[in-house]
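Visitor: Here is the input, now give the coordinates:
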Amino acid sequence: MPERPNPLRVFAGLGCRRGCSVTALSDLLDQVLQAHGLTRDSLGGIASIELKSQEPGLHALAAQLGIPLLFFSAAELAAFESRLTHRSINAFTHSGCYGVAESAALAVAEQLDATPAQLCVSRRTSINATLALACGSTFGR
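Guide: Presented below is the predicted three-dimensional model:
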């Protein structure tokens, strides 16, 4: 019997301002997914930097989606710097990481998919948040 294609799975990395609402995060996520022909069912997990581990909006979004929420240290995210499409001095000043959304997306994809990841949607921004999507090597197969 032929092998069935792997389900399409993407992973979201998020950066946000303090107190960013679940509605603002959810709206940005839905806009990005829709723009790329994806649905919430495509998501395998979300992540951010440890500095955001107490943000209620991130926890509410993960609960709403029913998927894992992981947090990574600035040092862990720094390992992905060479793969970023955008490096922000402002983000580095505040977090010690040049790109929270893209780095977190790559980190969560590699941790949960156990395969090398690539950005499939580079950083997108709203007034209060940033989001990027990464996929493992099984993306689209």
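
Visitor: C-alpha from now on. contacts and neighbour counts both.
Guide: OK.

Visitor: and S103, what does it touch?
Guide: Residues near S103 by Cα atoms under 8 Å, 6 or more residues apart in numbering: 13, 77-78, 80-81, 84.

Visitor: For T125, state which of those residues is nearest.
Guide: G13 (11.8 Å; Cα to Cα).

Visitor: hang on, the earlier thing: just the contacts of S103 now: which is nearest T115?
Guide: The closest of the contacts of S103, once distances to T115 are taken by Cα to Cα, is F80, at 14.3 Å.

Visitor: which one is that closest one nearest to, not counting chain neighbours?
Guide: Spatial nearest neighbour of F80, excluding adjacent residues (Cα to Cα, 6 or more residues apart in numbering): S103 at 5.6 Å.

Visitor: and the nearest residue to L84 once chain neighbours are set aside, how many residues sit next to it?
Guide: Beyond its immediate neighbours in the sequence, the residue positioned closest to L84 (Cα to Cα, 6+ apart) is E102, lying 6.3 Å away. Counted with other Cα atoms under 10 Å, the neighbours of E102 add up to 35.

Visitor: now the other sequence, so there's something to compare against:
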Amino acid sequence: MKAKTDMVISSSMPVFVGIGISSSATTGDMEKALEFLEKWNIAVFSTLEGKESNSLILLALQRLAVPLVTFSSEELETMTCFLKNPSDIVFQHKGCHGVAEAAALAASGKGGILLVEKTKIGGLTIAVAG
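Guide: Just a heads-up that it's a prediction; the model follows:
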């Protein structure tokens, strides 16, 4: 799987993962996502609020031993001007123009930059910021 990035990412640099989950996402999708992410020092997993009890999120949190930060659609929408791949379709369904990229950027805090654009893995979308 090829990440959409032009940057070299140090394995010791803390990064912030944003994840979007569709209803079609499977355990196999999450296993592939975790394999994709294993080379980084993940500080936080982040997503849209309401996904805290999703079994795939819980699997990732247990495996990675990292905290989860959630954001409202309004908070994620404030990140729209920084997104590489804003989506009107996501806006129609979720009230924000992106979940994975926006959550990663919001979790990384002021001055955070998108290191890996949203990357589809089955029913999951992941992005990485630092």
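
Visitor: TM-score for these two?
Guide: Once superposed, the chains reach a TM-score of 0.83 (TM-score structural alignment, normalised by the length of the second structure), with 119 aligned residues with a Cα RMSD of 1.7 Å.

Visitor: circling back: which residues sit in contact with the residue nearest to L84 of the first structure?
Guide: 13-14, 84-85, 119, 122-123, 131-134.

Visitor: So which of those sit within strands?
Guide: Of these, the ones assigned to strands by DSSP state E are 13-14, 119, 122-123, 131-134.

Visitor: Including neighbour count and distance to Q31 of the first structure, could these go into TSV?
Guide: Shown next, in TSV, are these (neighbours: other Cα atoms under 10 Å; distance: Cα to Cα, whole Å):
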residue	neighbour count	distance to Q31 of the first structure
G13	29	15
L14	29	14
L119	22	17
S122	18	14
R123	23	13
L131	27	10
A132	28	12
L133	30	12
A134	28	16
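
Visitor: Among the residues you listed, pick out the one closest to Q34 of the first structure, please.
Guide: Nearest to Q34 of the first structure among these, with distances taken as Cα to Cα, is L133, at 12.5 Å.

Visitor: The closest one -> the second structure?
Guide: Residue correspondence to the second structure (TM-score structural alignment): L133 of the first structure is matched to V128.

Visitor: ok, its match touching V116?
Guide: Yes: V128 of the second structure lies in contact with V116 (Cα atoms under 8 Å); the separation is 4.9 Å.

Visitor: per the alignment, V116 of the second structure corresponds to what in the first structure?
Guide: By TM-score structural alignment, V116 of the second structure lines up with V121.

Visitor: residue contacts, the closest residue to its match other than its chain neighbours?
Guide: Using Cα to Cα, 6+ apart and skipping residues adjacent in sequence, the residue nearest V121 of the first structure is L133, 4.9 Å away. By Cα under 8 Å, 6+ apart, the contact set of L133 of the first structure is 10-13, 102, 105-106, 119-123.

Visitor: rerun at 6 Å
Guide: 11-12, 105, 119-121 (Cα atoms under 6 Å, 6 or more residues apart in numbering).

Visitor: Nearest to R18 of the first structure among those residues?
Guide: The shortest gap between R18 of the first structure and any of the contacts of L133 of the first structure belongs to A12, at 18.5 Å (Cα to Cα).

Visitor: Strands of the first structure, residue ranges please.
Guide: 10-16, 43-49, 69-72, 117-125, 129-136.

Visitor: on that earlier part again, where helices are concerned, which of the contacts of S103 of the first structure count?
Guide: When these are checked against helices (DSSP state H), the matches are 77-78.

Visitor: out of the contacts of S103 of the first structure, which one sits closest to K52 of the first structure?
Guide: Looking across the contacts of S103 of the first structure and measuring by Cα to Cα, the closest to K52 of the first structure is G13, at 11.8 Å.

Visitor: Return the residue of the second structure aligned against the closest one.
Guide: Per TM-score structural alignment, G13 of the first structure is aligned with G18.

Visitor: Do I have it right that that match meets L48?
Guide: No: at 8.9 Å, G18 of the second structure does not count as touching L48 under the criterion of Cα atoms under 6 Å.
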